[in-house]
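predicted model and sequence follow; I will ask about them next.
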Amino acid sequence: MDQLEARRTVNDGSGRLSNSHRPDPPGDHTDDKNKSDISVSVDDNTATSHLEKGLCTRQHLCVSKDEDGLEDTFEDALEEVHEDKALVEDREIDNAAKFELQNDIFSMFFLAPYGSASFFYSMIVFAVQIIILILALINKLKPDGDESIFKIPARNDPEVTLSQFLAIFIAVVVSTDVVDSLEVFLIKYDETILHDYPDATWTKWILSNILRFIEGILGIVVAMVFIVQATDVLDLFLDFTAVLFVSDLDNVAYYIANKGYTGAESVQSLTESMLDVTMCQNERFDDIMGEMTRKKQRRRMLYKRTVFYVILLILLVGMIGVYALQKNGFFYKTKCQRFQINLPAEEYAFFEKCIKNKSDDEWMQCSDSWKAKGEQGSPINFSQFSGVYKMKTKVNSGGADLSHDGRPHYEQVSPSEDFYPDNRDKPSGIFRYCKNENAWVFTIEGVSKGANANDCSWLLKSPETEADTMDDLPEEDWKVWTGAIDESAVDITCLDCKDTKSNGAPDQAKDSGCNFRGEC
């Protein structure tokens, strides 16, 4: 009678594996050639392999006449599978509960003895980071003339706005120090670390994460200031990259120390020993998140992702708010609102069109007073439109009216009474931006160059410019339309006065142009 032997591998409690035998199951006997020796081995790394072996064993012995023996063998294999699955799960849980220290100078600070080269090395790098970031922030926020709040531009081109949103996402992805520092709530300080690192106390553990958080937050704030102040795509990413490099100095300094470039063997030795240091997950966090299971690693990643997306959401909401204020013309409030503008004494025989087109309204609708001026041969003299021009604002929000090509426009406050004697017909002069001409232009309400004119019917035109307001316009090289194109100059003076008092005493030199009420 053939015998079926199953050698079973078990743990004898000492960590060694041994084989135990059990009697051959009863069954039909065949030749010795048909004897089967089934061995089920334990693979600590992959429990699934046992199940596959068990299934293969059963399939291989399906032709055997000893069905009871085969059933027992398969059950033994399944028991081993379950035992090994438990071992694998325990290891997964143990690995999920362990946290490796970050490879940066803050972890060096945590482990380094007070007064050691590693301690001072980490503190010097941290100080350099903070000093550079603070100096950059002061420079970017320093008041400068009529700049808006935080020096945010009043308007940006679409490509710049898109780059700003992309830069925010990159900043949060690259700046991981904030997320890493907040992991302190997940990690339980283990006092056994004091055996190898006597100065790695709980206080230093908390302090190292506080320093990491301060550096990370400051880096994100400075990056955000650079982003919202950007007016050019190339300049944005150049400045932004510089800020990210400074924020990443803690990791760069660790790499330099690990390669031995500092010249101090103790510093290099500490960076190498850090790789073997792990911390355990906080039990209080386990109570909140649930029992220790194989999903612990997922919970940890969920925590980190939550922090990441919260930071990203805050920055995106801030950028969306800035964009909305720009579209509403809010930041033009800090620009000069009123200008004294003196136009050249050039003439344009416009009213003659009212006579030439009396029977035909191809050019314009002329009032009786304009037709009378045409009959009298009176031209438009641009100097009569000199005066005060004020930025047009929205009634509800107070922001600038951006209805003309995305920039504010300026309307004449009090049109000339001499030129328009009747109260019914007093069109005012307007300064606005003309996108078709890529310049600022002067127009008069109702005065057109014709129905097919696509040049904003300009009567005066500045040199080509991207200026957002009249503050930045040149006064020379203006084009004047007199039926032909001539050149002239326009005098532009801001009438908004700013307080220039210093220590209670006014600056006489700056205030004289504003009747000693401030700087114009």
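Yes, it's here. Computed from a predicted structure; not experimentally measured.

from now on I want contacts and neighbour counts done on CA atoms only, so please keep to that.
Will do.

confirm for me that I130 is in contact with E215.
Yes - here I130 reaches E215: they are 6.6 Å apart, a contact under Cα atoms under 8 Å.

list the contacts for the closest residue to F285 other than its chain neighbours?
Among residues not flanking F285 along the chain, L186 sits closest, at 6.0 Å (Cα to Cα, 6 or more residues apart in numbering). Shown in contact with L186 (Cα atoms under 8 Å, 6 or more residues apart in numbering): Q281, N282, F285, R300.

inside strands: which ones of those?
Q281 (DSSP state E).

tell me which two in the contacts of L186 are the farthest apart.
Using Cα to Cα, the contacts of L186 reach their maximum pairwise distance at N282 and R300, which is 11.2 Å.

tell me the helices and strands packed up against the helix or strand D72 falls within.
Following DSSP states H and E, one finds D72 within helix 67-96. Judged by 3 or more Cα pairs under 8 Å, 6 or more residues apart in numbering; DSSP states H and E, helix 67-96 is in contact with helix 48-60, helix 296-327.

just to revisit the earlier point, out of I130 and E215, which sits in the busier spot?
Per other Cα atoms under 10 Å, whichever of I130 and E215 has more neighbours is E215, with 24 against 18.

hang on, that one is in a helix, isn't it?
Yes - residue state for E215 (DSSP: H, G, I helix; E, B strand; the rest coil) corresponds to a helix.

I figured it was touching Q129, is that so?
Yes - taking contacts as Cα under 8 Å, E215 lies within contact range of Q129: 7.4 Å.

find residues that contact each of those two.
Counting by Cα under 8 Å, 6+ apart, the shared contacts of E215 and Q129 are S247.

circling back to that earlier point, and which of the contacts of L186 is nearest to I206?
N282 (13.7 Å).

from what I see, the closest one and K98 are in contact.
No - with contact defined as Cα under 8 Å, N282 does not reach K98; the gap is 9.9 Å.

re earlier: out of the contacts of L186, which is nearest to F226?
R300 (32.3 Å).

let's bring in a second model and compare:
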Amino acid sequence: PEQGTSLESPLIAANITTNTNDSTENNDGTQNKEQGDPGNKEDDAREKIPPDAFSMLFIAKTYSEHALPIGVFVLQILILVLISLDLLQTYDREVITFMNIPVIVPLSVTVSQCIACIVSVFSADDLVYGVLHVNKRPIDIKWEVSNIMRIVEGVMVIGVSLIFIVQSSTAIDLWLNFAAVQFVGQLDNLAFALAKMNFFRNAEWELAKRVSEYRVHDNSMQTFKRTARIIWCVMLIVMIAGLSFIFYTQYNLHFACKSITITVGESSSAFPLARYLSGTYILDTTRINGRPVYVQKQGTNGAFLAYCGSINQWTVSSYDDESRGNIDDPCYYFDLQSETTRTYDVAEIKTLRLPVRNGGVVIGWCIC
């Protein structure tokens, strides 16, 4: 009996091996490894690699096959770097806040910023896949390089998206810029899709087919999914926490000008009428129409600079003798008015001009 058992065991093992390697042959001669025994544990342990340009780099064999994935990666990074440099420029603003963050933003922008943070985190699949798969295989330079490229591209997309999110002062600008950055982040997927449709050469088409058929052994898919969820949650918490801190500083007028100086030149024809409005205006704790108020620190009668919502202009109004020390309605009676604007930042006012009562032509001049 013992000898019979030893003779039958190799046959049983051979049959099992034959069944596990079962595969169907396609018309083009390639083997479809997705089909097989439903109970086959080896097939269950196989994982598809992402259908993108980075996987094409990993599978590529010839120098010509490396050209497309490397070119796409260089193009992505170049675009993102150029956008970053442009976003960090100060241009001609007189007062520059940290990262050019607006002084205050309306509620529509605040809600859009929160939604954009969530979308940017859960669309960062390249970053998550690269982090989880780097150093997960035996020494393979191309495998490591492809995942490092995913990480670099994912970090750049998240970073540029975050800058756009915090710098936006209108909802439409936020979503237009955000969509553009997300499109740049999808260029690697787009390049693979075009290659699979034979948009480029036959070499790229064959390479895309090999990527689609390639499998890697991964016996820890459940752990992978759980770790991916943890990474997404951590990124989301960090971005929401940073955004909340910015909301808090904006609410406390941390980015607003602490003071602004208005000077009416003596050579101006309006000097006799508006000279008492010259002086330094200090940031007050009061808000009108969601914007800061500035109170004159030095002057004859005292005045304040505030935003009039009915005409969408910043106005300079003087106190009455009876109401001195109280902030009145900036739309009721004002001595100077700015151009029509919806800005929350007083530093963006270009001119202040003298209004003409009872209609007529507005006489304007620049007060610096």
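That came through fine. Everything numeric in this text was worked out from a predicted model, so none of it was measured.

report the TM-score for the pair.
TM-score for the superposed pair, counting by TM-score structural alignment, normalised by the length of the second structure: 0.78. Supporting figures: 328 aligned residues with a Cα RMSD of 3.2 Å.

picking up where we left off before, most neighbours, which of the contacts of L186 of the first structure?
Compared across the contacts of L186 of the first structure, Q281 has the highest neighbour count, 24 neighbours, by other Cα under 10 Å.

separation between the equivalent of that residue over in the second structure and A45 of the second structure?
Counting by TM-score structural alignment, Q281 of the first structure lines up with D218 in the second structure. D218 of the second structure is 5 Å from A45 of the second structure, where distance means Cα to Cα, to the nearest Å.

same deal with I237 of the second structure?
Here I237 of the second structure is placed at a distance of 32 Å from A45 of the second structure (Cα to Cα).

helix or strand: which one has the counterpart of E206 of the second structure in the first structure?
Aligned by TM-score structural alignment, E206 of the second structure pairs with S269 of the first structure. S269 of the first structure is part of helix 265-273, with elements assigned from DSSP H and E.

please apply the same query to F304 of the second structure.
Per DSSP H and E: F304 of the second structure is located in strand 303-308.

now swap in E411 of the first structure and tell me
Secondary structure assignment for E411 of the first structure, by DSSP H and E: strand 410-412.

tell me what that strand is packed against?
strand 387-391, strand 429-434.

pick the most buried one from these.
Comparing those by mean neighbour count (mean count of other Cα atoms under 10 Å), strand 429-434 ranks first with a mean of 24.

what residues in the second structure pair up with it?
Against the second structure, strand 429-434 of the first structure falls on residues 303-308 (TM-score structural alignment).

with stretch 164-173 of the first structure instead?
Using TM-score structural alignment, stretch 164-173 of the first structure corresponds to residues 113-122 of the second structure.

now what about the matching stretch, what contacts it?
Under the contact criterion Cα under 8 Å, 6+ apart, stretch 113-122 of the second structure has outside partners 158, 161-162, 165-166, 174-175, 178, 182, 232, 235-236, 239-240, 243.

change it to 7 Å
I158, I165, W232, M235, L236, M239 (Cα atoms under 7 Å, 6 or more residues apart in numbering).

what about the strands in the stretch 251-368 of the second structure?
259-262, 279-288, 291-296, 303-308, 313-318, 336-338, 352-353 (DSSP state E, counting those that start in this stretch).

these into JSON lines, with extra columns for distance to I59 of the second structure?
Shown next, in JSON lines, are the strands of the stretch 251-368 of the second structure (distance: least, Cα to Cα, whole Å):
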{"stretch": "strand 259-262", "distance to I59 of the second structure": "61"}
{"stretch": "strand 279-288", "distance to I59 of the second structure": "61"}
{"stretch": "strand 291-296", "distance to I59 of the second structure": "57"}
{"stretch": "strand 303-308", "distance to I59 of the second structure": "61"}
{"stretch": "strand 313-318", "distance to I59 of the second structure": "61"}
{"stretch": "strand 336-338", "distance to I59 of the second structure": "62"}
{"stretch": "strand 352-353", "distance to I59 of the second structure": "65"}
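
how far out from the middle of the chain is stretch 91-111 of the first structure?
28 Å (Cα atoms, centre = their mean, to the nearest Å).

can you give me the end-to-end span of that stretch?
Start-to-end, stretch 91-111 of the first structure (Cα to Cα) is 27 Å.

and the contacts of stretch 113-122 of the second structure, which two are the farthest apart?
Using Cα to Cα, the contacts of stretch 113-122 of the second structure span at most 18.3 Å, a distance reached by I165 and W232.

who's more crowded, these two?
I165 (26 against 18).

matching that one against the first structure, which residue comes up?
Match for I165 of the second structure (TM-score structural alignment): I227.

in contact with that match, which residues?
Q164, L236.

run the last query once more with 8 Å
Contacts of I227 of the first structure (Cα under 8 Å, 6+ apart): Q164, A167, I168, L236, F240.

ok, how many other residues are close to the first one?
Q164 of the first structure is surrounded by 25 other residues when neighbours are defined as other Cα under 10 Å.

where does it sit: helix, strand or coil?
Under three-state DSSP, Q164 of the first structure comes out as helix.

where does D144 of the first structure land in three-state SS?
Under the three-state scheme (three-state DSSP), D144 of the first structure adopts coil.

do G15 of the first structure as well
Strictly by three-state DSSP, G15 of the first structure counts as coil.

the stretch 1-150 of the second structure: strands as residue ranges?
Using DSSP E, counting those that start in this stretch, strands in the stretch 1-150 of the second structure cover 24-25, 31-32, 46-48.

helices or strands up against the first one?
By that I understand strand 24-25 of the second structure. Against strand 24-25 of the second structure (3+ Cα pairs under 8 Å, 6+ apart) you get strand 31-32.

perfect, I'm done here.
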